[in-house]
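**Q** Sharing a model that was predicted from the sequence below.
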Amino acid sequence: MKKNIAVLGTGSDVGKSIIGAAICRCLSDRKEKVAPFKAQNMSNNSGITPEGLEMGRAQIVQAEAARVVPHVDMNPILLKPTGEKQSQVVLNGLAQGNHTAMSYHTDKSFYWDEACRAFDRLSERYERIVLEGAGSCAEVNLMPNDIVNFAMAEYADAHVVLTADIHRGGVFAQIVGTLACLPDAFRDRVKGFIINRFRGDIDLFRDGAEWLEKQTGKKVFGVLPWYSHFRIDAEDSVEIENISNLKALDPKSPQIAVVRLPHISNFTDFHALSRIEGLQLLFIDQPRDLSRFQAIIIPGSKNTRADLEWIKKRFGSPLKEYRDRGGHILGVCGGYQILGQFVDDPQGVEASPGRTMGLGLLPVETVLKDPKTTTISDFEWDKASGKGYEIHMGFTRLTSGSPLLKIKSRNGVLCDETDGCVSDDGRIAGTYIHGFFDFSPVLAKWFSMIGLEGFSLPNQDMAVEKEKNYALLKEHFEKHIDIGSIL
């Protein structure tokens, strides 16, 4: 094998995932057989492998950048927060139930062994692995039980590239402080730094780079400027933490709102909408003047019943008034369940067992239960076809209305089933399909449904758009980073 590379960070959301994807694409273009790896990921933004197993979205993105098929060995442990102190543990692609932080840490040696076995299997199939760390790699109180950052970099005998975010300020303290918190063996493994998200004239940072190299004795591999000319799927919901400003909207252009649920998941479903020129997509957490929106979307949730209670208190009456005035509402996955008559959780899959009454906008009833549905699904909506993925617990039963979609196959197995529901007047609809908007014919069908006929749509599906963005990412990375020194 060639030398493995570990991209670790001075903190959370400093750009580790994107830099890992960039290195994967650079190596792939050099004809190397490379794979991404993250021992333990914490995110509600997950995806499905061709085998129907669940893994973190970031490693799926990195696998796509590396031009390899995503596999759960690339992310053997996925923690999906269901509340402040509890997460669902997904091990090797399969949900293992909910665990508190304390119970999970009690079994940390077991999860470490699982992570190492996954890495070993991956190493047998690829000549180089690009590892990604989690959060800050210098959390001294967590370091003895950390299975993601330096412990895994040591196991993989990887050179460490330390990533810092200059946009949030204090980049010198980020880097020097991180090194100061590390034991000698970990500090020696760091080969250099990438300064991420720089705005302005990079030449003005030349003295800063020289100071860092003199102070640390390690190389600054480069300074990555802020980019806006391409888009890579993000791992976390940090990009939607800042709720959109309604005052900044153009009243002459159509507007679509996504309800920013407290436990929102798979928010990347809406990237296909945000790329459409002239369409304004925003996330809202207050029901201010819903009449301005052409449609309102309720997204996926990692804690459906808790988010259902939240949305009933804030949006219950306003959504029904919006519907009565002729508005269009779409629910995706957890949002689909929220639109129904009730969500029943007899096994306590999400939290305590119980039943929560829904918004009552769709004639469906949901029961949460094991096992988790994880499929890549081919579907049709009349003559429009697409491919998406399903990640949900339990099942939803229609009591009236009509199915929204026909499912043609799941995980490569042909079937003749249905998905979702649409109200008799066509104004309220729901589906379990993530990636619903990624195919232009499906998008055109939905636009027609909500009264946006004739709207200019991309002539390429999201898969083609993603490939272009990976190429632009690699070009941007190699222009500003000394990839030769990293390798």
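**A** Yes, it's here.
**Q** okay, CA-based contacts and neighbour counts for the rest of this
**A** Noted.
**Q** Quick one: the strands in the stretch 1-150 of the chain, in order.
**A** 5-9, 34-37, 40-42, 46-48, 54-56, 77-81, 86-91, 94-100, 128-132 (DSSP state E, counting those that start in this stretch).
**Q** Report the inter-axis angle for the last one versus strand 5-9.
**A** Put plainly, it is strand 128-132. Interaxial angle of strand 128-132 relative to strand 5-9 (axes from the mean of the first three to the mean of the last three C-alpha atoms, to 10 degrees): 10 degrees.
**Q** ok, structure two:
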Amino acid sequence: MAEKAACLAVLGTGSDVGKSIVTTALCRIFANQGIRVAPFKAQNMSNNSGVTAEGLEMGRAQIVQAEAARIAPHTDMNPVLLKPVSDVGSQVVLNGRAWMEASSQSYYTQKEYLFSESCAALERLRRGCDLVIMEGAGSCAEVNLMEHDIVNLRAAAAADAPVILVADIDRGGVFAQIIGTLACLSLEQQDRVRGFIINRFRGDIALFHKGISWIEQRTGKPVFGVLPWYRHFHIEAEDAVVIENTRPFDPSTSSEPAIAVIRLPHISNFTDFDPLAKLEGCRLVYLQSPQDLDRFRAVILPGSKSTSSDLQWLETSGWRKKILDYSGGGGHLLGICGGYQMLGTWVHDPDGIEGEPCSIAGLGLLPVETVLKAPKTTTLTDFTWDAIAGTGYEIHMGQTRLSAGRVLMEVQRRNAEACEDVDGCRSEDGRVIGTYMHGLFDTPAITSHWLAGLGLGDVVVDELHGPAARDQAYELLAEHAARHLDIRAIAALLPSSLQRMER
């Protein structure tokens, strides 16, 4: 029987400290050395998801890491995905398929089964590669959760993986983060932690040398490196925390035309708009508090994991009136997935997919009506928009029917199977459009086509756009990490066969 892949775990002192970035960097670094490397995260909580070639759903962060490792994403890399639909409940996606709607309490009754499923996924993954980089979730030292942990130290122990602990110096208290985390662990768990990476450093690293020495002397473990802030490349974010606490923006204060994305409470797949954020000559902003929109060239309603709830929020927050005023004044609106559903006349949830059964009036800007019902659609999709070919992916529970208006796109293939179908809707004047297609702007020609419709045809869309731009960013991240981390010391944690490949 073939030898199983080695495992290396990247855990954190807290949420958003840089575990995903370090995992992505290591995936590309080891892939560049000819090692067959794969990412793994037993349990991810995020509404930012994507679709595999098999038509199954998994977290976007592990798709990014698979791209960095130059392999096709597979649900074995993220067997359990939690998609929050409320403050206390989530949809549980197991091995790529919607499995159950669970409250926090009911989810914990399933933890042992989910742990066994995640271990089985990891075993399958280990049979096809040389190295698995395991990413943790949140803090690995949540003492009240450790008994039922399926993603941090328990997962690392099951795989006999050495652990690198990542801490974030930018948020302050990095010494307490590291020492406090170790203090919460058993001696056996402390021994599994082999060293540290300190993330998000600003300033002169020479001023921190004493701090590194103190950590190493106090813990008896090495600091594998200190990663400075970077601004010369962009890696997709795992969670919407990066777009929280947005502020009002006045387009008249910018010399560039501006496009707004409404930051819904249950926003999903906000990385759809990363290609727009990188355009030169155009500004992309996220807006949370209602404001006048008349100076924006376009307003986008993004995907939502809870369309009904977010529709109600548009009403109670005051956004509904602002959006309708903007549309009435001739503004351009784009709705994607849940945002598309909101642009229609009604959203019906007869089976309580998103909570209590209900019917909620939409914005009434497109002649479409949506019924939320299972099964979930998860497809990789090839389409044409005004004869321009593009690729994207669909993740939605709803079925939307047009009663008038014009179809937006023709669909040629879903999950590599030929079909003759359509998607989306556009208003008669073309100023309001909606689609289920995530990843719309990954295709340069599609981005240019949409911008031209806004009167922004002079904005240059570089061919290094979408997947090509992401691949370049992975290379820049790997160079950045290799410059500041002791990769040989990290490789020394691995079996000798991989160390020889590293040299």
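**A** Sure, I can see it. Keep in mind that this is a model prediction, so the values were computed, not measured.
**Q** would JSON lines of the strands of the stretch 1-150 of the first structure with mean neighbour count and distance to residue 300 of the first structure be doable?
**A** Shown next, in JSON lines, are those (neighbours: other C-alpha atoms under 10 Å; distance: least, C-alpha to C-alpha, whole Å):
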{"stretch": "strand 5-9", "mean neighbour count": "29", "distance to residue 300 of the first structure": "29"}
{"stretch": "strand 34-37", "mean neighbour count": "30", "distance to residue 300 of the first structure": "26"}
{"stretch": "strand 40-42", "mean neighbour count": "23", "distance to residue 300 of the first structure": "17"}
{"stretch": "strand 46-48", "mean neighbour count": "25", "distance to residue 300 of the first structure": "11"}
{"stretch": "strand 54-56", "mean neighbour count": "29", "distance to residue 300 of the first structure": "15"}
{"stretch": "strand 77-81", "mean neighbour count": "24", "distance to residue 300 of the first structure": "13"}
{"stretch": "strand 86-91", "mean neighbour count": "22", "distance to residue 300 of the first structure": "15"}
{"stretch": "strand 94-100", "mean neighbour count": "18", "distance to residue 300 of the first structure": "17"}
{"stretch": "strand 128-132", "mean neighbour count": "27", "distance to residue 300 of the first structure": "26"}
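**Q** Include distance to residue 224 of the first structure when you put those strands into TSV, please.
**A** Output for these, formatted as TSV (distance: least, C-alpha to C-alpha, whole Å):
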stretch	distance to residue 224 of the first structure
strand 5-9	15
strand 34-37	21
strand 40-42	24
strand 46-48	27
strand 54-56	25
strand 77-81	29
strand 86-91	33
strand 94-100	37
strand 128-132	18
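**Q** do you know how far the closest residue to residue 145 of the first structure other than its chain neighbours is from residue 115 of the first structure?
**A** Nearest non-adjacent residue to residue 145 of the first structure, counting by C-alpha to C-alpha, 6 or more residues apart in numbering: residue 108, 7.0 Å away. Remark: distance between residue 108 of the first structure and residue 115 of the first structure (C-alpha to C-alpha, to the nearest Å) = 10 Å.
**Q** higher neighbour count, these two?
**A** Neighbour count, other C-alpha atoms under 10 Å: between residue 108 of the first structure and residue 115, residue 115 has more, with 25 against 15.
**Q** Per the alignment, name the residue of the second structure opposite the more buried one.
**A** Correspondence of residue 115 of the first structure to the second structure, assessed by TM-score structural alignment: residue 118.
**Q** With residue 412 of the first structure instead?
**A** Checking TM-score structural alignment: residue 412 of the first structure goes with residue 416.
**Q** do the same with residue 325 of the first structure
**A** That one, residue 325 of the first structure, aligns with residue 329 by TM-score structural alignment.
**Q** Just give the nearest non-adjacent residue to that match, would you?
**A** Spatially, and ignoring its direct neighbours in sequence, residue 329 of the second structure is nearest to residue 294 (7.4 Å; C-alpha to C-alpha, 6+ apart).
**Q** where along the stretch 251-400 of the second structure do the strands fall?
**A** So, for the stretch 251-400 of the second structure - with DSSP E, counting those that start in this stretch - the strands run 258-262, 267-268, 283-287, 298-301, 303-304, 333-336, 346-349, 358-361, 368-385, 388-402.
**Q** Format those strands as a markdown table; extra columns: mean neighbour count and distance to residue 320 of the second structure.
**A** Below are these laid out as a markdown table (neighbours: other C-alpha under 10 Å; distance: least, C-alpha to C-alpha, whole Å):
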| stretch | mean neighbour count | distance to residue 320 of the second structure |
| --- | --- | --- |
| strand 258-262 | 20 | 11 |
| strand 267-268 | 22 | 16 |
| strand 283-287 | 20 | 13 |
| strand 298-301 | 24 | 11 |
| strand 303-304 | 30 | 16 |
| strand 333-336 | 24 | 13 |
| strand 346-349 | 22 | 14 |
| strand 358-361 | 15 | 11 |
| strand 368-385 | 20 | 18 |
| strand 388-402 | 19 | 21 |
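**Q** Looking at those, which is nearest to residue 248 of the second structure?
**A** Evaluated over the strands of the stretch 251-400 of the second structure, closeness to residue 248 of the second structure peaks at strand 283-287, with 6.2 Å, by C-alpha to C-alpha.
**Q** Have a look at how far, on average, the closest one is from the first structure.
**A** Once fitted to the first structure, strand 283-287 of the second structure is off its aligned match by 0.7 Å on average (mean C-alpha distance after the TM-score superposition for the first structure).
**Q** so that strand matches what in the first structure?
**A** Using TM-score structural alignment, strand 283-287 of the second structure pairs with 280-284 in the first structure.
**Q** for residue 1 of the first structure, what are its contacts?
**A** Applying C-alpha atoms under 8 Å, 6 or more residues apart in numbering, we find residue 1 of the first structure in contact with 123, 126, 127, 128.
**Q** Next: residue 318 of the second structure.
**A** So residue 318 of the second structure contacts residue 290 (C-alpha under 8 Å, 6+ apart).
**Q** aligned partner of residue 468 of the first structure in the second structure?
**A** The alignment partner of residue 468 of the first structure in the second structure, by TM-score structural alignment, is residue 472.
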